[in-house]
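Novice: 3D, please:
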Amino acid sequence: MSNRTIFQFFHWYYSPEGNLWNHGRDEAGRLASLGVTDVWLPPAYKSAEGVDEPGYAVYDLYDLGEFDQKGTVRTRFGTKAEYLGCIAAFHEHHMNVLADIVLNHRMGGDEKEQVTVKNVNEENRTEMISDAHTIDAYTRFTFPGRKKKYSDFIWNWHCFTGTSENGSIAVILNEYGNGGWEDVLGKEFGNYDYLMGNDVEFRNPYVREELKRWGVWYVQTTGIDGFRLDAVKHINPGFFPEWLQYLKAHFQKDFFCIGEYWKSDVQMLLNYIDATGGMIRLFDVPLHFNFYDASTKGENYDLRTIFDNTLIKERPDLAISFVDNHDTQPLQSLQSTVDFWFKPLAYALILLREQGIPCVFYPAVYEARYAGPGGNEEAYIELNKVAALEKMMVVRKDLAYGMQRDFFDHPNTIGWTREGTDEKPGGGCAVLLSNGGEGSKNMLVGERHAGKTFVDCCGGRPEKITLNEKGEGTFFVNAGSAAVWVPG
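Specialist: Take a look at the predicted model:
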């Protein structure tokens, strides 16, 4: 079986001109040649902000760029026909497509309703700071541009647990929660059910049934193969297993599923895995923060501890590793961009080891350039390609198989080897990383490589290393860099 590699084919500030779906269609062959097996596409449905936001401010889940709503027919990324064409192109190149599923909230309601609410303390949302009172809120969604095509379900205040009143969070006194939030695992702010907009009420059985119907429609319409689930820590952990089981029963197949639980404490991720019966893989957010920390501390970071407090270490079977994503890039509220010098090391750590499934971020291959703070077009943010990343991706595809031997025996120079397998002829590699000065290490690759010559495919080192009769040799790495040695 070949190694699995996910590619996040967008970033937050990708151009609003509507060409992403066509771009994906055109790049399918290239990504397949790099060993990408799964492509994660951004939200494809109409945003409350039209083309000015990348789809997380959800308005209409059924509008994939088909109806004139919120000032546009297409979404930020293109039309429905272009979206379906993009998916078809990835399928033609034998890649799976993961859809970004945002079910936590709705924004941009069509009509106001009289809604009874109580305001809550922002720092402790279980504490009510007002008596019950009535507000006019945009909680009624009729989707007039769609005219009930695909679904005649009308969202109203019974479908939401909370909303925002003049910037203040208010819990809605509906019949399902008796004025209380849903039970979620995280206890930040007392209860972290509410994130933004109109918070969806999953205790409402009509809401759950509508979302199941939509899920069936979406899979049938698009042919997607799996899901990236947004903001799962803000949703009762019982919902998604129920939703996924419904889809599995309907289509008689399992769907590859990744959840975004944004927390650097690995125990919280493990709690969510337990609560959802291991049905949902999770992004290894703690590992990302280890990368971020290591990139800022330089040689003062002990590389031997890089996997401490991570999902890769605790549950590698359910870990999706990544270096950066759309939430961590500059100007985002969760900005924690890994320093550029460390990115090759971080990508080597997620691409060339046995544990976890790696996810590569769009700018690392295609670059990104966008306006700076406040939309200042004279102070652009630039995210550059990561040196040798494409070569590492090909090594993952072709060579990074078999027994893994770790040489994590120095705070600034660590390495590992992959022996290769009979099923992957010519496989095997040796990886050496340094966050300090130039380094070297004697490492065993395996007897199958006895007498073979290895070269650094990243191009940093000129040596040709001939392994001894045991299949071991001394490998080198430049200061603050990664060297990936492969049979030459």
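
Novice: drop to CA atoms for contacts and neighbour counts, all remaining ones
Specialist: Noted.

Novice: and A231, how many neighbours does it have?
Specialist: 18 (other CA atoms under 10 Å).

Novice: swap in R30?
Specialist: Residues near R30, counting by other CA under 10 Å: 12.

Novice: Tell me if I am right that it is in a helix.
Specialist: Yes. Counting by DSSP: H, G, I helix; E, B strand; the rest coil, R30 is found in a helix.

Novice: ok, it to F7 distance?
Specialist: Distance of R30 to F7, given as CA to CA, to the nearest Å: 12 Å.

Novice: what do you get for L351?
Specialist: Taking CA to CA, one finds L351 at 12 Å from F7.

Novice: Among these two, which residue is more densely surrounded?
Specialist: The residue with more neighbours, out of L351 and F7, is L351; 27 against 22, by other CA under 10 Å.

Novice: how about the more buried one, what does it touch?
Specialist: Residues near L351 by CA atoms under 8 Å, 6 or more residues apart in numbering: T5, I357, P358, M392, M393, R396.

Novice: roughly how far is the helix or strand that contains the fourth one from the heart of the chain?
Specialist: Read it as M392. Assigned by DSSP states H and E, M392 belongs to helix 389-398. Here the centre of helix 389-398 is set off from its chain's centre by 20 Å, with CA atoms, centre = their mean, to the nearest Å.

Novice: And the contacts of that helix?
Specialist: Helix 389-398 has contacts (CA under 8 Å, 6+ apart) with 2-3, 33-35, 344, 347-348, 351-352, 364-365, 424, 427, 457-458, 484.

Novice: buried subset of the residues you listed?
Specialist: Among the contacts of helix 389-398, those classed as buried by 16 or more other CA atoms under 10 Å are 3, 34-35, 344, 347-348, 351-352, 364-365, 424, 427, 457-458, 484.

Novice: Also this sequence, please, to line up against the first:
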Amino acid sequence: MKKPNFRFFVFGAALAFFYSCETNESTDIDTKAQSEQFEVINVTTHDGQPFSTGKKSSSTGKYVANPGGGVMMQAFYWDVPAGGNWWNTVNTKLTDWSNAGIGSVWLPPVSKAQNGPFSMGYDPTDYFDFGDYNQNGTTETRFGSKTELVSLITKAHAENMQVYADIVINHNSGGQSEANPFTGTNTWTNFTGISSGKFKRSAANFYKNSFGNNDEGSFGGFPDLCHADPYVKDWLWLRADGVGKYYKNTMKFDGWRFDYVKGFGPWVVNAWNANVGGFSVGEYWDANVNTLEWWANNANSSVFDFACYYKMNDAFDGNNLNVLNDDMMWKRNPYKAVTFVSNHDTDEISGKMLAYAYILTHEGYPTIFYRDYEEWLNKSKLNNLIWIHNNKATGNTSILYTDNDEYIARRNGYNGNPGLVVYLNNSDTWQERWIQTNWANTQIKDFTGNSTWYPTTQGDKWVKIQCPPRGYSVWSINQ
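Specialist: Below is the predicted model of the structure:
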């Protein structure tokens, strides 16, 4: 889902969110590493049973060997400055992001769209115009030229970072009017004159057509691309010079963020992944964890953890940290869960630092939002949490304590890494708790620096820790 950016349609949508939750005091997660994305590491749970976990693996991932598995940067926000300089802006930040521990960058849709120099890219016209053809009133896209985009991707790879493309394949926009034999009217479905000359489309390639009246969903009155059409399949993911393989093999993208996947069946992303490869995550905007898991399994893809997002909003803005016991996608399968605090579409959580402390110490693939990092929040504190994620956030999760104001969880560690204990405090006063760690007779410290305590655990692994008001602390072995 995204905010539509177009001239001829006005779209309003009401979203209904359904929650599926189960309350448990201790959540120990036993998952299987996914093919192509993870290398399997054999470790042992706290009760001595073996299980498989993994580290995110890629040819360009700087933090392949690190316990946390990586952090993604959403490198844009809605209505970034127009004028064709955004790719250059991002390029100048890549070295600092890489040094901070960010391992991947998610870019907005990169091809020419209907609204030309003002478009955020979610109204695509020509998938092969990256800012090098004069159409839709501009040569460059809102973000810049093809040369500048290639320079950004090349620089990211030099910094050992991956680059993910935002893929919009539910709908198109900017076609010419044509007589449509399937509707008996004129429709804006003639894309035969696109400047790149690649993946020309007509009314036969959009619903309603010879393949049926509709698929899972349409968006905003835009022509709804028909993925059941062999011609569309061929151009999107089958042919060597089609969209997917051109983006991966020529433009050198490493993965994909699929936009508005509610609009088509999960088999589409599954087929893309099988034929193109690379990391993938889908925007299935729904708080029902059963639905998220269903989509991720059938698409063979990661999915944004909207269940986690809305639970964090309830917890940190609603003063009810007990809801963090509820079910979320990262608890079902952390290897298919991409967690986030805000993005270009939704920014509901006001207790953001607590939310970032949560996703950067827990399982899943955490995403940092550009404006949170560069403009709105404390960058040093976020960098500290990214370091903790990459170096300490290991193993499965046990929830140790919750009430309305407090939440304490333990990452149980693996492969010699000791893991951590995270303490979140949403009250107005300092809090202290006795908790059980994984460490006996061991000095620990708060790696955020929010507490100056250096306590030593008892022989039975119990210790008292503290947490500042409206804040967090993260404890691990003092080494």
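
Novice: care to give me the TM-score?
Specialist: In this superposition the chains share a TM-score of 0.79, using TM-score structural alignment, normalised by the length of structure 2; 407 aligned residues with a CA RMSD of 2.3 Å.

Novice: Just name the closest of the buried ones among the contacts of helix 389-398 of structure 1 to V58 of structure 1, please.
Specialist: Taking CA to CA as the measure, V58 of structure 1 lies nearest A364 of those, at 27.3 Å.

Novice: What is the three-state secondary structure of A307 of structure 2?
Specialist: State at A307 of structure 2, reduced to three classes by three-state DSSP: helix.

Novice: Skipping its backbone neighbours, what lies nearest it in space?
Specialist: Using CA to CA, 6 or more residues apart in numbering and skipping the chain neighbours, the partner closest in space to A307 of structure 2 is A287 (4.1 Å).

Novice: Okay, helices next: where are they in structure 2?
Specialist: Listed in chain order, the helices of structure 2 (DSSP state H) span 86-100, 146-158, 230-233, 243-245, 266-276, 289-299, 306-312, 318, 329-332, 352-359, 370-371, 379-392.

Novice: Would you mind putting these into a markdown table with distance to I194 of structure 2 alongside?
Specialist: Listed next are the helices of structure 2 as a markdown table, based on distance: least, CA to CA, whole Å:
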| stretch | distance to I194 of structure 2 |
| --- | --- |
| helix 86-100 | 23 |
| helix 146-158 | 17 |
| helix 230-233 | 16 |
| helix 243-245 | 14 |
| helix 266-276 | 23 |
| helix 289-299 | 30 |
| helix 306-312 | 36 |
| helix 318 | 50 |
| helix 329-332 | 40 |
| helix 352-359 | 43 |
| helix 370-371 | 32 |
| helix 379-392 | 43 |
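
Novice: among those, which is nearest D79 of structure 2?
Specialist: helix 86-100 (10.7 Å).

Novice: The closest one vs structure 1, average distance?
Specialist: With mean CA distance after the TM-score superposition for structure 1, helix 86-100 of structure 2 departs from structure 1 by a mean of 1.9 Å once superposed.

Novice: you'd agree K470 of structure 1 is up against A450?
Specialist: Yes. Contact criterion CA atoms under 8 Å: K470 of structure 1 and A450 qualify, at 5.7 Å.

Novice: More neighbours: which of the two?
Specialist: More crowded of K470 of structure 1 and A450, by other CA under 10 Å: A450, with 17 against 14.

Novice: what sits against that one?
Specialist: So A450 of structure 1 contacts L467, N468, E469, K470, G471, E472 (CA under 8 Å, 6+ apart).

Novice: got the contact list for the first one?
Specialist: When contacts are counted by CA under 8 Å, 6+ apart, L467 of structure 1 touches H449, A450, G451, K452, T453, F454, G473.

Novice: Among the residues you listed, which one lies nearest to G145 of structure 1?
Specialist: Distances from G145 of structure 1 to the contacts of L467 of structure 1, taken by CA to CA, are shortest for F454, at 61.7 Å.

Novice: So what does the closest one match up with in structure 2?
Specialist: Mapped onto structure 2 by TM-score structural alignment, F454 of structure 1 lines up with K445.

Novice: Could you find the closest non-adjacent residue to that match?
Specialist: Closest residue in space to K445 of structure 2, ignoring its immediate chain neighbours: Y454 at 4.9 Å, by CA to CA, 6+ apart.

Novice: What's the local residue count around the one you found?
Specialist: 15.

Novice: what does I399 of structure 2 give?
Specialist: I399 of structure 2 has 19 nearby residues by other CA under 10 Å.

Novice: Likewise for F255 of structure 1?
Specialist: A count of nearby residues for F255 of structure 1, using other CA under 10 Å, gives 18.

Novice: Test my guess that it contacts I224.
Specialist: No. Using CA under 8 Å, F255 of structure 1 is not in contact with I224, being 9.2 Å away.

Novice: how far away is the residue nearest to K445 of structure 2 from Q479 of structure 2?
Specialist: In terms of CA to CA, Y454 of structure 2 sits 12 Å off from Q479 of structure 2.

Novice: now do G255 of structure 2
Specialist: 36 Å.

Novice: Looking at the two now, which is surrounded by more residues?
Specialist: G255 (25 against 6).

Novice: So what does the more buried one match up with in structure 1?
Specialist: Aligned partner of G255 of structure 2 by TM-score structural alignment: G226.
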